[in-house]
Structures are given as structure tokens and as C-alpha cells.
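1. Sequence plus predicted model, see below.
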Amino acid sequence: MTVRFTGSDRAETERLRGEIAEVLTRARARTAGLTDCLDEADLVAQHSRLMSPLVWDLAHIGNQEELWLVRDVGSRQPVRGDIDHLYDAFRHPRADRPALPLLDPAEARGYVASVRDKVWDVLSDSPLQGSPLVTDGFAFGMIAQHEQQHDETMLATHQLRTGDAVLTAPPAPSAAVPISGEVVVPAGEFEMGTSTDPWALDNERPAHPVPVSAFAIDVAPVTNAQYQEFIADGGYRRRELWSERGWAHRTESGLEAPEFWQLDSDNRWWRRVFGTMTPVRPNQPVVHVCWFEAEAYATWAGKRLPTEAEWEKAARFDPATGRSRRYPWGDEAPDESRANLGQRHLEPADVGAYPAGASALGVHQLIGDVWEWTSSGFHDYPGFAAFPYREYSEVFFGGDYRILRGGSFGADPVAVRSTFRNWDHPIRRQIFAGFRLARDLRADER
């Protein structure tokens, strides 16, 4: 989606209807792939208290689709009105969900299939214009994004799961060009957020001018090899590198390396990747580090994490035109030449693998590979309005969260753009998160 559709042109409305069908179908195929590969015991098990049983995620996906598309947009009768409370994410913390009387795998699959059958009827009948919920197919796009977000969560559950590997994918590509160093982002105002992207979620809105001082940002995320230097230099043992909260968490949790890393008897690092032990690839972006680890590394390197505004300006600002792009490379949708998205691979690609995806300022791999921690907390933009429900964003504003940007190899293109905002607690490591560094300019550089 790159333009706003009014629905006044019939051909354009039918094109949009086809696009909606494609993103819904793609999401459902991925959901099936993440659940059909497991037996019933694995689907109902809780593989970590941080995560829901996969069968809960499956039925929750169907329940949200029923609530918004079948009942609200379509004004149809409920498919299973008796289970809403079981799949309300705000009513039941993840740790408590295994004790609920959940649908079993067969029932959950039947339920989501019944809901989707009704959704096809709703989509066929919808004019895709009128109320804000249906104009430009917003509700359908919201639900496609919701399913893909849960698919990425389920992918993280697969990573936490023990046992034989059940997911397969080709290796992520190696570097196509050598990249290193940093670029300077010029001082000045840029347009942050969006008021026109038809499927942007409420916390991305509205577009607003933001002044940003000149700064330098690394052209690539921090790699495994760079992070190994931090470990070898005693990064996890040097109190002076860590904030007070970060050191307390490092000590309490016994952090010594990124999650899923293991050191063998020959002093070589290995990483568990979806049930398979593999040597750590030196040129991949480091992944499965929490915000406190990223903060400590930045201190060690003499730099800092970028603010959210700095990250977005580096990703979107085109100095030749003065405008903000939808993606780093322009307004065209992601493809396989520009970004590592959509679970095509089960790992980040080496830095330099996607030169076609670089921003106008020359910053690489801002979209895909790893979510990137920023230094910013989660707050609303000036003029924010909750839509279509407060619980998506508003209830989280001001909490103990840090913003992540860019999307990972497990994020789908429908849920990734340069304005998209993710957030999580600074202790989280099960997510597919890494980081890149920034710094203030010296006086002689300004």
C-alpha cells in the first residue's frame, strides 16, 4: 500500500479487494505453517512463561478476526461468542493461559476456518469506503497485521521450544557489498509519522515536524563479531559499562552472552537456532539481546543508541527532496532484493546483503533482519487519537518500555514500514532484537 484510496473508482476498489485477500491468505498460510508442523502436545504446552501456548495464539487470531471483521464490519452473528473471554489478551496474562479451558488444536483450527469463511463474505460485500474502520480496507489491513504480529510471536515461541527442529528455510544471504563505518545525518526538521498511510496504526499517527540535531549513525547494525569483542573485553563483568538497572538485571539473570549462545571447549561460540546448533556467523547482526545489553555495548564503544526520531530520520529523510519516504529505499513495497522479511530465512542476513534497501543517506538494513532498540520510551505523538481501540497503544504509553524499529527476519512486509513502532520491556531477549549505534557530532564535525 503506497497511496490512499477513496474507493470511488470501481477498478481500484477491486484491486484493493484483491490485495486484502492476498495479505489475509499469506498470513493464514504462515499461521498454518507454524502450527501444523507440531503435534498436539507441543501446541498445548507452554514452552516459556513469557509466551502463550501456541494453540492459544491460533484461536486468538481467529477471535480477533471474528470480533472486528465478522461482527463489527460485517454485522454478522457471532461464530463463538462464548469464548471471547478466553482469548482476551488483557484479561489473562500469558503465564496463566495454559490453565484456561482453551479450544484444543482441532477445535481451534475448525474455529479459525469458520471465521475466515465468513470474512470472505464480508470482504466480498464491503464497499471499502464509508466509516473510518472500512475506508481503504483499514480493518482488514489491521487484522492482517495482527495475525502476522502473532506469527512472529509464535516464531519466537518456536525458538524457545526444546526438541528436534521442525522449521526449515534456506540460509540468509551473505554480504553483496562491504559496508562499515557511519554516516552523518544533517541537522534540520523532518516529517515523522504519517497521516496518509492507509493501514498505519494509531501510534504512527499523525505526521508531525520534528527538529533533529546533526548526528552520526552506523551504516549497519552491530554484528556478532563486534559483539564478541565486547564479550572478550569483559563487557559482562565491567560494572562501569552498565546502568544501575542494567547491572542489577545482568547480575540477577546471570547474563554472559546473547540468549541462545554457547561457548564450546575450543572457545568457539555457537548459537541455537530453532532447535539446531550452528556456529555464530560473524557478519550477521547480533540478535536476542535486551536493551540493557545494547546500552552497555554502546557505552563500551563510546557511542549511544539512537533516539526514535533519529532512527526514523536516518531511515526516511531524503536530502535531495526534503521529504520523508515510506521505506528507506523509497515508497515501493519491500521485495527480496531490499530486505530480509517474511520468514524467508530463519536468521538475519549478513550486513551488506541488501544494498538496494539502503536509505537515501546511505544507511543499510534498517528494515528487516533484526528489530533495533532505540533509546526512546513509548509515548504518543502530538495530536494522537486512539483508533479503533485504546488497548492497542494508548494503555502502554509511559510504561517501562523501549521503542524498537525496523522489523526482523520474522516480520511480514504488511506489518513493517519506516513509521511502524514496536515496543517492549528493556529486559526482553526472546524477541528478534539487535541494535545499531549513533553518536553526537564533535564540534569540528558540525
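-> Nice, thanks for sending it over. Note that the structure is predicted; figures quoted are calculated from it, not measured.

2. only C-alpha atoms for contact and neighbour calcs from this point on.
-> OK.

3. How about residue 144, nearest residue that isn't a chain neighbour?
-> The shortest distance from residue 144 to any non-neighbouring residue, by CA to CA, 6 or more residues apart in numbering, is to residue 24 (5.4 Å).

4. how deep is that neighbour tucked in, by neighbour count?
-> By the measure other CA atoms under 10 Å, the count of residues near residue 24 is 22.

5. Secondary structure element for it, which one?
-> Take DSSP states H and E as the rule and residue 24 turns out to sit in helix 10-35.

6. which residues sit against the very next helix or strand once past that helix?
-> Of the helices and strands lying after helix 10-35 in sequence (DSSP H and E), the nearest is helix 40-44. By CA atoms under 8 Å, 6 or more residues apart in numbering, the residues outside helix 40-44 that reach it are 35, 53, 54, 55, 56, 98, 104, 105.

7. hmm, which of these are the buried ones?
-> Buried by 16 or more other CA atoms under 10 Å: 35, 53, 54, 55, 56, 98, 105, out of the contacts of helix 40-44.

8. can I get those in CSV with distance to residue 114 and secondary structure?
-> Listed next are those as CSV, based on distance: CA to CA, whole Å; DSSP: H, G, I helix; E, B strand; the rest coil:
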residue, distance to residue 114, secondary structure
35, 17, helix
53, 21, coil
54, 19, helix
55, 16, helix
56, 17, helix
98, 24, helix
105, 14, helix
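
9. Use this one as the comparison:
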Amino acid sequence: MTQDSEHRHDMRLTTAAQLERARARTTVLTDAVDDADLIRQHSPLMSPLVWDLAHVGNQEELWLVRDVGGREPLRQDIDKLYDAFRHPRRDRPALPLLGPAEARAYVHEVRDKALDVLDRVRLDERRLVADGFAFGMIVQHEQQHDETMLATHQLRNGPAVLHAPAPPQTRVPVTGEVLVPGGPFTMGTDTEAWALDNERPAHTVDVAAFAIDAAPVTNSRYAEFIADGGYDDPRWWSERGWTHRQKAGLDAPLHWHRDGDGWAYTRFGRTEPVIGDEPVVHVCFFEAQAYAAWAGKRLPTEAEWEKAARFDPATGRSRRYPWGDDDPTPRHANLGQRHLAPAPVGAYPDGASPLGVHQLIGDVWEWVDSGFHGYPGFTVFPYAEYSQVFFGGDYRMLRGGSFGTDAAACRGTFRNWDHPIRRQIFSGFRCARDVTPDAL
């Protein structure tokens, strides 16, 4: 076997393993509940779990079986049912969806054909399949829907059905801020094989010096904001944020409840006291923005966040991850639904950036104060509906992934976005601030 053919063989094995790992997670999330729960809509913000299940199969059929493989359609009649742009989530329960057994049989048949395509297709014949991109796109798509289904589980009522060990405990104390030096750095990527179009191309951004929190804002710090009347004082809120806070009746993060003099939260069917040193989760952009103002700071921009996460001052280059170029391991970050909660601050010292910023990857998605746009030189690939149609909308960016994000769909360049009122997602934040010349 030549070196080139050995590389292609290894790529096929790795890609097949990633596909199967994503499917194993989908199976856990859908087999954990009965059929009644699968077809039920647990929140108008979310699809029934059975819709997500068949949707991941339909996307796999569209891209891998029909496009890459050139095979005949399996179920062309259901394409419109599982078109996310055609049907808002709140309307999906009324559709004639595949039932649980039919959906499971469908995704199984699609996967068999997709793996056969992977065995036969040349992975260098066109851009869509170069380095296994189309297969990687489907891996990431399924893992993203797995995180969405995990969020649906968080919104369902009833006893706990998902189980995982507790995250690791704090290993090092992490407090205060880190100074990020001003100057240019490389944002985005040209080299990450499975990077999506909105992460491309790599380009130079000049960022002024700033300070950023060494760790995400914790529950205990956020509770201080609540105790100080933060939700009742319009000084800390933007005009839009204050209007939303009043309309939605916000007074604490989603899933928090008063527990005597403290707080408890319900997470995946279990109610327990809020853990003070965990990153706060289930807050919207407006809540994060108000806390930052109360703390005398602000939210970082997207470029600031990425510079803090990737810039190596010793070499001037941008790393794939804060810790370097190696793929994440359980030493580095809380990813992949390995745990069902954020880890306390200081639990992953091996995942810190060269500047000493911790837990930028995993635990909680971090709101940043930037809208969604394409980078200079952006080109659509392979379809406009993944990124371009969202550019310029009412979105704020989220970076870094959460405990529910798989490593296949999380890297230092990965970009997520959502409406600023959303908080059913696993979202938290850290603060930043400008620095004065004398601080430098």
C-alpha cells in the first residue's frame, strides 16, 4: 500500500468512526424516552425528538447518498417534511412525520448506504469530498442536532432518563483577568479540513489590547448580581434588553428556583442546589450584557474572544485550540455530553491558553458582542442555507462550545449564533474590558 493510499484508507476509517460515534449518541438521546416522549413537543422552541431523528437521516441521504454517491432517493417524499427552512419548530408536531419505528428504520437504511458510498467514493475527485468534507459536514450536523436534542431533554418534564458521571473538580484556582496584548492575529482558518464556510478564510485582524476574565462567570458571581437587584435596575440593561427582561419576566437564569436563602436548579430531571463555582448557564445575551455592565465591564467581541483562545504570543501564530493543535481530550475540556453539567472553574488547567485563559472550549457557549457576518473573502460552500442566509440578522455570536457540544463540532474557529433572547441553549459568558495605556 502506497503512502497516499494508506492515508486515504486511514481517512475512511476515521470518518466512519466519527459517523458511528455521532449515531451512537443520537441513539442514546432517542432511546432514553418512550415513543410518547419522542413525538411530544416539550417546548415550542424545540422540535419533537422524532423530527430531529429523521431530519439527520434525511440530510445524510440528501448529501451522502444522493449527491456524493449518486444513488437513487430512498424517501424523496419526505424531503419537504424535514426541511428546516420550510417549517418553523413550533409547527412541526402537526406535520405527518415518520413515527419512531419508521424513523429508526429510515436512518438505519440511510447509514448503510452512506457507509457503502464512503467505501467506494474517491476522496479527492472534487471539493465536496476532499479530505472527507461532505462526510465531516454530516458528522457535525448530526452532533449539532444531538446537542439540540440534549437541550430538549433539559426542557422535558419527568424523571431523569439521562445519566453521566459528575465533571471533575477544581484542580487549580482561577481568578481575575488576563491582559491580551494588542496587535494583529490570524482569525479563521484555511487549513482545517472540516471547517465550515463561515470559519473561512483566514484573515488578519488587528485587535487593541484588552483584559478578559480568566474564567467564565460563575453561579456565585451571578447570584451576587441578582442579590444586588441587577434584574430590577434598568441602568445595567440595554434598551432592548430591559424591554425583553420586563416582557419575559426574567429574574434569574432559566431553571433556577429559590431554595430558602439560596438557589436550586432543575437539570435533566434532577433538582439540586446551585453549585457556586460552576459557570452560569442558560442565560440570554441580554442577561450577560447586563451582568457585564453591573461588573463595570463588557462582553468581548468575537475577534477578542478568538484572539484570547488562539493567539500564542511566543510565536505570533494562531493555534487550533487554546492548548495547541492537538485534538481535545478529557484532560483539556468538558465536551461531548461526557458530563451533564459544566465543570467548576479551574477543572481543566491543561486546556488553558498560553496567556492563562481557562475553559474557553467546552462547559458553556460564551456570548460575545458581535453580529453574524461573513469574513472578508467569504464564499458560500457548499450551500447558502448553512451560513449566508443568516448574515445580518438579529443574532449574536456564541463561541467555544458547551458540555453538550461534541469535539467534532467545536474548535477554536467554530462559530455559533442565536437570537439574543435565547437561553434554552447551554449558554454562559465571560467579561472583558478596555485597558488604558498605563495598564500596558
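-> In hand now; what should we look at? What you are looking at is a predicted structure, and each value in this text was computed from that prediction instead of being measured.

10. one step back: the residue nearest to residue 144 of the first structure matches what in the second structure?
-> By TM-score structural alignment, residue 24 of the first structure lines up with residue 19 in the second structure.

11. so who does its match touch?
-> Residue 19 of the second structure makes contact with 135, 138, 139, according to CA under 8 Å, 6+ apart.

12. Which ones among those residues map onto helices?
-> Taking DSSP state H, the ones among the contacts of residue 19 of the second structure that sit in helices are 135, 138, 139.

13. What's the first one aligned with over in the first structure?
-> Pairing criterion TM-score structural alignment: the partner of residue 135 of the second structure within the first structure is identified as residue 140.

14. check contacts around its match.
-> Applying CA under 8 Å, 6+ apart, the residues contacting residue 140 of the first structure are 20, 24, 69, 134.

15. Ok, residue 294 of the first structure next?
-> Applying CA under 8 Å, 6+ apart, one finds that residue 294 of the first structure lies in contact with 305, 373, 434, 435.

16. got the residue ranges for the helices in the first structure?
-> Secondary structure of the first structure (DSSP H): helices at 10-35, 40-44, 54-65, 105-125, 138-160, 224-232, 244-253, 291-301, 308-316.

17. mean deviation of the fourth one from the second structure?
-> Averaged over the aligned pairs, helix 105-125 of the first structure sits 0.3 Å from the second structure after superposition, using mean CA distance after the TM-score superposition for the first structure.

18. Which part of the second structure matches that helix?
-> With TM-score structural alignment as the criterion, helix 105-125 of the first structure aligns to 100-120.

19. Can you get me the start-to-end distance on stretch 401-408 of the first structure?
-> 18 Å (CA to CA, to the nearest Å).

20. which residues touch it?
-> Outside stretch 401-408 of the first structure, the residues that reach it (CA under 8 Å, 6+ apart) are 291, 308, 311, 340-341, 348, 366-378, 416-418, 420-426, 432-433.

21. Same question for stretch 100-119 of the first structure.
-> 40, 43-44, 55-56, 58-59, 61-63, 65-66, 69-70, 74, 79, 86.

22. One more: stretch 64-82 of the second structure?
-> Contacts of stretch 64-82 of the second structure from elsewhere in the structure, counted by CA under 8 Å, 6+ apart, are 51, 54-55, 58, 61, 86-87, 95-97, 110, 113-114, 117, 121, 128-129, 134-135.

23. Quick one: buried ones out of these?
-> Members of the contacts of stretch 64-82 of the second structure classed as buried by 16+ other CA under 10 Å are 51, 54-55, 58, 61, 97, 110, 113-114, 117, 128-129, 134-135.

24. can you tell me which residues contact the counterpart of residue 331 of the second structure in the first structure?
-> When the first structure is aligned by TM-score structural alignment, residue 331 of the second structure is paired with residue 337. Residue 337 of the first structure makes contacts with 354, 356, 357, as judged by CA under 8 Å, 6+ apart.

25. Tell me where the stretch 251-400 of the first structure has strands.
-> 261-263, 269-273, 276-279, 317-318, 323-324, 371-373 (DSSP state E, counting those that start in this stretch).

26. Please work out which of the ones you listed is packed deepest.
-> Of all the strands of the stretch 251-400 of the first structure, strand 371-373 carries the top mean neighbour count, a mean of 30, counting by mean count of other CA atoms under 10 Å.
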